[in-house]
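Engineer: Dropping a prediction and its sequence here:
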Amino acid sequence: MIRGESTLRMRHIGPLGVGTLPTRPLASRTVTGTRLPALRERSRLEWRITDGGDPTRLLEDFLAHAGLPVRDLTAPPRTPGPDAPAGATVYLSTAAAAHALGAPTGPASPVPAVPDLVAVVHEPATDPHPDRPPAAGGPTDGAWWLGPWRESWTPAQHAAAVEQARTAIARGDIYQVNVVGHASADYTGDPLPALARLATLPGARYGGVLQGAGWAIGCASPETLVEVTAGRATTRPIKGTRPATATGRAELLASPKERAEHVMIVDLERNDLARVAKTGTVRVDELYGIRRWCDLWQAESVVSADLADGCGLAELLRAVCPGGSVTGAPKHAALAEIAAHEPVGRGASMGALGWIGPDGIDLGLTIRTAAVDADRVHVWAGGGITWGSDPDAEVAEAAAKAAPVRAALAGPAGTRRPA
């Protein structure tokens, strides 16, 4: 069972080890060995699609009421008052984002204990070590057991879904779509150290654990969904994968299929930002850079724009969520294709998770992410499908993405059931 009170343990991965304090996790890309201030939970919002309403508007209203400047993301920063919050951790599911757009939300989540929207407002803590969890690999791991993985579809069914996507592309319904599969495994013991191990995976730009009553999310994502600093929004879509070898890097750089797929998503992200940007300010700062995550090379671009005057959080989220790299183009048509062919809901995966503070926003895309309920651990993995996709290669790519996550969850002791 998940134990302890609802806390956040999340931060940018840097020279520090796994964050053991609820810190300002995602706002700085220059984390040093200096301990960051401890925070504690002040208030929390949890919402599910069945509750009704627009989650992006509910989120903006909640954070504004808490004292965070989210009504106008272009306004000059103001000096926070003595009771101002340090910031908030925010999680938004793919289904919630689709719901906000009036698009298909897909099948039911396999982990319904996880809400579709979570916002945790933090304030400075007087106790320097509030609710400190056991460190990853700590003594509770001795009781940890992770059972065999059970896939929600077979490799043949996954390959068939890829073929169905290619058929939709041939009809002209879509240009590209992301197809995602799911697997789950029974567990016993405390899952939090296992989820915390995800944050140590190489290349995890957004790493940590968010938990609530009866659920937890562990993230090792390398992808920025959206970052806002001084009124400029930036997204860093990732699309294109090869093994992290010299040959794999050369193949990724030389592949016309991967580059075409990537550029298609960059164009989609440019269009998404343009909906909330000042005219003429959208630019591609970097195209098709090669980054490493665990034992994989991935292609990443950087797209940015100045937000239009008065743009608020809800408007921004409706423009960029769900992320283009995990949906497809056109986005609404891709979401319909996803809803028709994926076997189970995306749950905690392919959504948004990060930090909203007084001086900016930093939300990662929840790829390379696991979720836990009272009985099972859940993981998701997939990839973008174009007309040139090979079904067997797409199945293998999804397995390669999931493998480091599954290995981290199992831990160094493997999956031996405790006596």
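Structural biologist: Structure's in. What do you need?

Engineer: For the rest of this, base every contact and every neighbour count on C-alpha atoms.
Structural biologist: Noted.

Engineer: Do a quick rundown of the helices in the stretch 1-150 of the chain.
Structural biologist: For the stretch 1-150 of the chain, the helices defined by DSSP state H, counting those that start in this stretch occupy 55-66, 94-101.

Engineer: Comparison target below:
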Amino acid sequence: MSGNGPDGVGTLPAGAVDVPGAPRSCRGRLVERARLEWRLTDGGDPAALAQEFLAAHGLVLDDLGRPAAHDPDGVCGAALYVSAAAGAHAAGGPTGPPTPVPALPDLVVVVHAHAGGSVARPAGDRPTAGGWWLGDWRDSWTAREHADAVEAVRAAIGRGDVYQVNLVGHADAPYTGDPLPALARLAALPGARYGGTLAGLGWAVGCASPETLIALEGGRLVTRPIKGTRPATDVGRRELLASSKERAEHVMIVDLERNDLARVARTGSVRVDELFAVRRWCDLWQAESTVSAAPADGLGLAALLRAVCPGGSVTGAPKLAALAEIAALEPVGRGAGMGALGWVAPGRIDLGLTIRTAAADAQRLHLWAGGGITWGSDPGAEVAEAAAKAAPIRALLAAG
């Protein structure tokens, strides 16, 4: 575990803060004040470590329902990244196979304060030094192996072990040049509500996620699970709205998210504000719902992270049983995918689920994509859906 200041934290060039969820009015004048990086091998509870580190640096998040004011001259807030493996560990579930990106920590907390003036321009605006080249993608499983895993989940559903499991595949590709400009441009993809980057010593993450894992909005906790996908055509939209399979899969995850929030909510305050709304991400229609709740008295960040991580839409139901299936079936760890990335501060939480997310280490780019499997899933269609989700990101990264 490391807790280091702003000096020497990254070999990749740094620019202005571009973390998803960071206040837009502050991004151009934020400077890093302190950093915590943690890996599973360090031991301990990542949720508790995050809350304790934030408190030690002036960001007290031990009662999320408490009103808070933004200090325009002091500490602004913190970037927070939690890997899917760290979330599973905090939830008491299996963490899955080893990550394909060991340089990437499982927990990153970066505290930012306001500088007197503006700082360097965003990474995505820099020219790429030395040119950009991205090699061929190498998948961690074949289409046949992916389809076989879908059948294995269907068999587990048939036995009554689980109701739904989200299966995720991984691919990597060699590169030369600076990966940050390519990763930063993922934020421009249509529907990338959580577009942005986070970087450290020998690693970087770029996100184009449309999905809210957890936010604090108007004094309420909000999650917006996404489940159900079709091509973004008129026919695709009609098919998604008419699909009993997609609706059943979606409602199951909405119920799971309701239960997750109920663990940390004021009694009777959980509600579904919107159900099965169809929204667009790149060239795909996706179904999204909104679930909200009032935080329980004295709810702290650590308890909230334990309740919602890893996200139900990328695990399945029941969550712990789904995590066991994931650990048994997926060939490599989820790395930067299917975790949480965003911004936290007193009175402000905005964490996206790291779907549509890529990561770089010193030699390769990494990408994850998948989908939810139910009894009604068709293996070939599930393989095609995962490829469709990855395609826009692959194309943009190749363009550099």
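Structural biologist: Cool, the structure landed. Computed from a predicted structure; not experimentally measured.

Engineer: Mean neighbour count and distance to Val226 of the first structure added to the helices of the stretch 1-150 of the first structure, as JSON lines?
Structural biologist: Putting these into JSON lines (neighbours: other CA atoms under 10 Å; distance: least, CA to CA, whole Å) gives the following:
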{"stretch": "helix 55-66", "mean neighbour count": "19", "distance to Val226 of the first structure": "14"}
{"stretch": "helix 94-101", "mean neighbour count": "24", "distance to Val226 of the first structure": "14"}
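
Engineer: Just send these back as CSV, with distance to Ile385 of the first structure too.
Structural biologist: Output for the helices of the stretch 1-150 of the first structure, formatted as CSV (distance: least, CA to CA, whole Å):
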stretch, distance to Ile385 of the first structure
helix 55-66, 29
helix 94-101, 18
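
Engineer: And the ones you listed: which comes nearest Ala407 of the first structure?
Structural biologist: helix 94-101 (25.0 Å; CA to CA).

Engineer: so Leu353 of the first structure sits in a strand?
Structural biologist: Yes: according to DSSP: H, G, I helix; E, B strand; the rest coil, Leu353 of the first structure belongs to a strand.

Engineer: And it, what's its match in the second structure?
Structural biologist: Using TM-score structural alignment, the equivalent of Leu353 of the first structure in the second structure is Leu341.

Engineer: likewise Val284 of the first structure?
Structural biologist: In the second structure, Val284 of the first structure lands on Val272 (TM-score structural alignment).

Engineer: If you count contacts, what does the helix or strand that contains its match end up packed against?
Structural biologist: Take DSSP states H and E as the rule and Val272 of the second structure turns out to sit in strand 271-281. With contacts taken as 3 or more CA pairs under 8 Å, 6 or more residues apart in numbering; DSSP states H and E, strand 271-281 of the second structure sits against helix 244-262, strand 284-293.

Engineer: Tell me roughly how far the last one lies from the first structure on average.
Structural biologist: Its aligned residues in the first structure lie a mean 0.2 Å from strand 284-293 of the second structure after superposition (mean CA distance after the TM-score superposition for the first structure).

Engineer: quick one: that strand aligns where in the first structure?
Structural biologist: The alignment of strand 284-293 of the second structure onto the first structure (TM-score structural alignment) spans residues 296-305.

Engineer: The first one too?
Structural biologist: Taking TM-score structural alignment as the measure, the first structure aligns residues 256-274 with helix 244-262 of the second structure.

Engineer: Would you mind listing the buried residues in that stretch?
Structural biologist: Within stretch 256-274 of the first structure, the residues that count as buried by 16 or more other CA atoms under 10 Å are 258-259, 261-266, 268-270, 272-274.
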